[in-house]
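**Student:** My questions are about this predicted structure, shown below with the sequence.
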Amino acid sequence: MTAEATIRTERKRRPRMAARLGRSDRSAIGTLFWEMDRVLLMMVMVLISIGLIAVAAASPAAAHRYSGGGTVFAPLHYFWRQLAWVIISFPVMIGVSMLPKVAARRFAMIGAGVFTLALALVPLIGIEVNGAMRWIGVGIAQFQPSEFLKPFFVVTLAWLLSLKAQDETLPVVPISAAALLLIAGLLMKQPDFGQTVMFGAIWMALLLLSGVSARLIGGVVGGGFAAIVGAYLFYPVATQRINNFLFSEGDTYQVDSAYATLTGGGLFGTGPGGGVAKYRLPEAHTDYIFSVIGEEFGLVACAVIALLYLAIVVRVFVRLLDEEDSFTLLAAAGLVTQFGVQALINMAVNLHLAPSKGMTLPFISYGGSSMLALAIGMGLLLAFTRRNPYLTRSPYVVKWSGK
């Protein structure tokens, strides 16, 4: 058979092969399958699976601690609730990931407005839990506005900063700073120092990625340092947290118990259900679930989880290397930065390397608001990192297909 005949035969076979592989399927599901970053989705699913195992391990300790006053929780009470939230959140994540980029941006900007308003309503109609008023609602319908606001704030901020590429005279940095100050003021009323730091870190990261001048970056860093010093001097919550961390003043039971639990299992842990220190650990199923993993599954398992978070962050940034649209670049980079920084802060608190902040470990800690908000954020990230496979063919394939 001649070379030309071989090429003609392959051209005839290619549509049939494409049909079998599904690339010719232009339905919403088919398009999503080929355009989505399936490796990123797989890593997220692994994190969710690890989270269910971890919550199952921490659930007996949490159920024991919160049983009382006529209420007795079953040992796996929190596991079953978390499983229900996963069942609800996963379709939400996939649904958001199917949005076109323009629709995803509009969805996020509307969400930013709605949840900023909800954040402002917390002091008026909020519910106090553990000395802080951060929740709205009753019973199982409670939600934490700040958790949902984070991914929406990232995308809205990315859109605002991307406008500078179109018109450099627009005062996008002052406007973004004003939005940050508004949100920070609302958060510090709750009080929620940890989330305030998180929003500030997101803002600074996006400023850096947007290509502002070195002088402005220096001013922002200096202003951030001054804000932390000011919070330490005049904001009692920050003063207490920082003093507890630096000088071991006041009640350090939580962080001390977390570190002892984390290291109590050695390299390979005591085995599932074999942990004992977790029963003395406050919030074992939420803020300090990383310590429960350390006790029952070992420091090796903790290291694997940390590497998995790092792999997700690196994966997204590598995928963005050839991205030309400034909004898409800033939105995706900001979302994965928020995700990575939140994981880093939680693990650092458990390792006694940072003050306690009451921040969940993404997709692993128990919590309905956290799980649903993270699903929305990851759905937005998957939407902004989608790629058309027909636009990324190699030169050989393009030539071979006759184009």
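**Tutor:** Looks like it came in fine.
**Student:** contacts, neighbours, all on C-alpha from now
**Tutor:** Will do.
**Student:** next structured bit after the helix or strand hosting A303?
**Tutor:** Using DSSP states H and E, A303 sits in helix 289-319. Downstream of helix 289-319, the next assigned helix or strand under DSSP H and E is helix 326-350.
**Student:** Tell me which helix or strand comes right after that next one.
**Tutor:** Assignment by DSSP H and E places the next element after helix 326-350 at helix 368-384.
**Student:** got the contact list for the helix or strand following that following helix?
**Tutor:** Later in the chain than helix 368-384, the nearest helix or strand by DSSP H and E is helix 395-400. Identification of contacts with helix 395-400 by CA atoms under 8 Å, 6 or more residues apart in numbering yields I7.
**Student:** Next, the contact list for the residue nearest in space to the middle of the chain, please.
**Tutor:** Per CA atoms, centre = their mean, the C-alpha nearest to the average position across the chain is that of F339, at 3.1 Å. F339 is in contact with P362, counting by CA under 8 Å, 6+ apart.
**Student:** how far away is it from A238?
**Tutor:** Distance, F339 to A238, using CA to CA, to the nearest Å: 23 Å.
**Student:** what do you get for G219?
**Tutor:** Look at G219 and A238: by CA to CA, they are 22 Å apart.
**Student:** same question, E283
**Tutor:** Counting by CA to CA - E283 and A238 are separated by 20 Å.
**Student:** With neighbour numbers in mind, choose between G219 and A238.
**Tutor:** Applying other CA atoms under 10 Å to G219 and A238 shows that A238 carries more neighbours, namely 23 against 12.
**Student:** roughly how far apart are the more buried one and W400?
**Tutor:** A238 is 63 Å from W400, by CA to CA.
**Student:** now V44
**Tutor:** Applying CA to CA, the value for V44 to W400 is 36 Å.
**Student:** who has more neighbours, the two?
**Tutor:** Each of V44 and W400 has its neighbours counted (other CA under 10 Å); V44 has more, 19 against 12.
**Student:** what residues are up against the more buried one?
**Tutor:** By CA under 8 Å, 6+ apart, the residues touching V44 are F363.
**Student:** Quick check: buried residues in the host helix or strand of it?
**Tutor:** In the assignment (DSSP H and E), V44 maps to helix 38-66. Buried residues in helix 38-66, counting neighbours by 16 or more other CA atoms under 10 Å, are found at 40-41, 44, 47-63, 65.
**Student:** Ok, stretch 248-260 next?
**Tutor:** Counting neighbours by 16+ other CA under 10 Å, stretch 248-260 gives 254-260 as buried.
**Student:** another one to put next to it:
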Amino acid sequence: MLFRPSTRSAGKKAPPPNWEPSADKQRVGTMDLWTAGAAFCLLIIGLVMVYSASAPIALRNFGNASHYALRNGIFSLLGLIGLVLISRQSITSIRRAGQWGFWIIIMLLVVTLIPGVGLEGGGARRWINIGFATIQPSEPYKVILALYMAHILALNPARSRYFFAGIVPLFMLFGMGAALLLAEPDFGATMISAAIVFGIIFVSGIPLSWIIGLVVAAVPLAAAGVIMAPYRFRRVTSFLDPWDDPLDSDFQLVQSLLSFGNGGYTGTGLGQGQQKQFYLPESHTDFIFAVIGEELGLFWILLIILLFAVLIWRALHIARMADDRFVRLASTGLAVLLGAQSVANMGVVMGLLPPKGLTLPLVSYGGTSIIVTLGAIGLLLAFSRTLPVSDKPGFSFNKTGFSFKRPFSSRSS
């Protein structure tokens, strides 16, 4: 096994690692209600808005306005089943899945690059056709990366104190996946993955001076990656001045900004948006946030931002309150994933960040994205089961039925 801690006792066989939290620290039962509730609300909003945003293009391409909405519903159902199953797993099972899952996803990323196997779209080769559906390996890679990095740093906590022997090998692992993502190319997923790694090693106790040095080293590398790829450079220039070429390179961003302008405070009404009528490309995927702004207005925009803030807050709360080091690190990684991707998507749609081709978690259409994100929520719910009951509102399913703990119930009966 990679990165197994060494034993100092010569001639003695090391005992198997005990990854399970001790019985007095692990609370099996209640799961965090805030996390589940916020995720469910975002999912419902996504189901409704995918139908509204995709109806025109679905009617034109398939003769059925519900085509994408029905598929999105199936993906969501599969994701919810996965959420329930994952939320019931032990920490030991999750750590083992992160170990072998990382290398499986790496192999899938390699397969994606094989001509004739990987599917190409929009100038990138990011998908694999499995017959009845297509999968995008970069989506599960981000979650598995958080689990695997957390596992390695939890297995040997001293690793964060040694730069060349501890931190550098982690960045070599990340670099392997990043190289495959950039070869697709998928610059957005690479940046999100980098944020996950930085978040985890920061929480692991790495000296702040190392963090500053790594960031200083990463900035010119990212800049070089943008400059060396003409299409990325055009995205940056269009972001800086979206009205410079509104009919070509800046067309999508301009249409997105017009969507928000049309919606104003109250919106045009559900299903009444005009920009989705073949003006705004990717209206049901990457730019669904603009359709929400046009049809539902400012209040719903702020509500969605609030729901994502709740998800991030609860993930960080789980990380802060957990006794198990793996749970702390993995929860931090998932918080960074949800936070960075949602902020990146909304920032792009509102013209605050350069385009990156990222979906809005739980809201945008996309089978792999929805299933994987719900799986990540399931992981957070599984992690929340290790916290003391007083640290979160929650619910559980057990042999005696359904139990519920109110968010602000008194600790004394």
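**Tutor:** Sure, I can see it. Bear in mind the structure is a predicted one, so any value in this text is a computation, not a measurement.
**Student:** Work out the TM-score between the chains.
**Tutor:** For this chain pair, the superposition-based TM-score is 0.84 by TM-score structural alignment, normalised by the length of structure 1; 360 aligned residues with a CA RMSD of 2.3 Å.
**Student:** how big is the offset of the helix holding A303 of structure 1 relative to structure 2?
**Tutor:** In this overlay with structure 2, the average offset of helix 289-319 of structure 1 from its partner residues is 1.0 Å by mean CA distance after the TM-score superposition for structure 1.
**Student:** Off-centre distance for that helix?
**Tutor:** Computed by CA atoms, centre = their mean, to the nearest Å, the chain-centroid distance of helix 289-319 of structure 1 equals 14 Å.
**Student:** just stretch 267-282 of structure 1 next, same as before
**Tutor:** 26 Å.
**Student:** got a list of contacts for that stretch?
**Tutor:** By CA under 8 Å, 6+ apart, stretch 267-282 of structure 1 touches 57-58, 61-62, 64-65, 254, 257-258, 260-261, 264-265, 284, 288, 291-292, 294-301.
**Student:** same thing but 7 Å
**Tutor:** Applying CA atoms under 7 Å, 6 or more residues apart in numbering, the external contacts of stretch 267-282 of structure 1 come out as 57, 61, 254, 257-258, 261, 284, 292, 294-300.
**Student:** And for stretch 384-392 of structure 1?
**Tutor:** By CA under 7 Å, 6+ apart, stretch 384-392 of structure 1 touches 34-37, 101, 328, 332.
**Student:** Adding distance to V92 of structure 1, write these out as TSV.
**Tutor:** Output for the contacts of stretch 384-392 of structure 1, formatted as TSV (distance: CA to CA, whole Å):
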residue	distance to V92 of structure 1
W34	19
E35	18
M36	15
D37	17
K101	16
T328	21
A332	18
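**Student:** Counting neighbours, which of the residues you listed comes out on top?
**Tutor:** Most surrounded of the contacts of stretch 384-392 of structure 1: other CA under 10 Å gives A332, at 26 neighbours.
**Student:** Number of residues surrounding the nearest residue to that one once chain neighbours are set aside?
**Tutor:** Leaving aside its sequence neighbours, A332 of structure 1 sits nearest to L381 (CA to CA, 6 or more residues apart in numbering; 5.5 Å). Using other CA under 10 Å, L381 of structure 1 has 27 other residues around it.
**Student:** Please report the distance of L381 of structure 1 from P100 of structure 1.
**Tutor:** Taken as CA to CA, the span from L381 of structure 1 to P100 of structure 1 is 12 Å.
**Student:** do the same with Y66 of structure 1
**Tutor:** Y66 of structure 1 is 44 Å from P100 of structure 1, by CA to CA.
**Student:** From G340 of structure 1, how far off is V237 of structure 1?
**Tutor:** 25 Å.
**Student:** now A373 of structure 1
**Tutor:** Look at A373 of structure 1 and G340 of structure 1: by CA to CA, they are 15 Å apart.
**Student:** In terms of neighbours, single out the busier of those two.
**Tutor:** Remark: of A373 of structure 1 and G340, A373 carries more neighbours, 27 against 20, as counted by other CA under 10 Å.
**Student:** In structure 2, what residue corresponds to S176 of structure 1?
**Tutor:** Taking TM-score structural alignment for the superposition, S176 of structure 1 sits opposite L170 in structure 2.
**Student:** Confirm G101 of structure 2 sits in a helix?
**Tutor:** Yes: assessed by DSSP: H, G, I helix; E, B strand; the rest coil, G101 of structure 2 belongs to a helix.
**Student:** Tell me which residue of structure 1 lines up with it.
**Tutor:** So, by TM-score structural alignment, G101 of structure 2 is matched to G111.
**Student:** Am I right that its match is in contact with K150?
**Tutor:** No: look at G111 of structure 1 against K150 with CA atoms under 7 Å: they stay out of range, at 10.0 Å.
**Student:** who's more crowded, those two?
**Tutor:** Here G111 of structure 1 and K150 are compared on neighbour count by other CA under 10 Å; more neighbours surround K150, at 24 against 19.
**Student:** how many neighbours does the match of S176 of structure 1 have?
**Tutor:** For L170 of structure 2, using other CA under 10 Å, the count is 20.
**Student:** Now name the helix or strand holding it.
**Tutor:** Counting by DSSP H and E, L170 of structure 2 is part of helix 168-183.
**Student:** Contact partners for E283 of structure 1?
**Tutor:** Contacts of E283 of structure 1 by CA under 7 Å, 6+ apart are A62.
**Student:** Confirm that it sits in a helix.
**Tutor:** No: assigned with three-state DSSP, E283 of structure 1 falls outside any helix and is coil.
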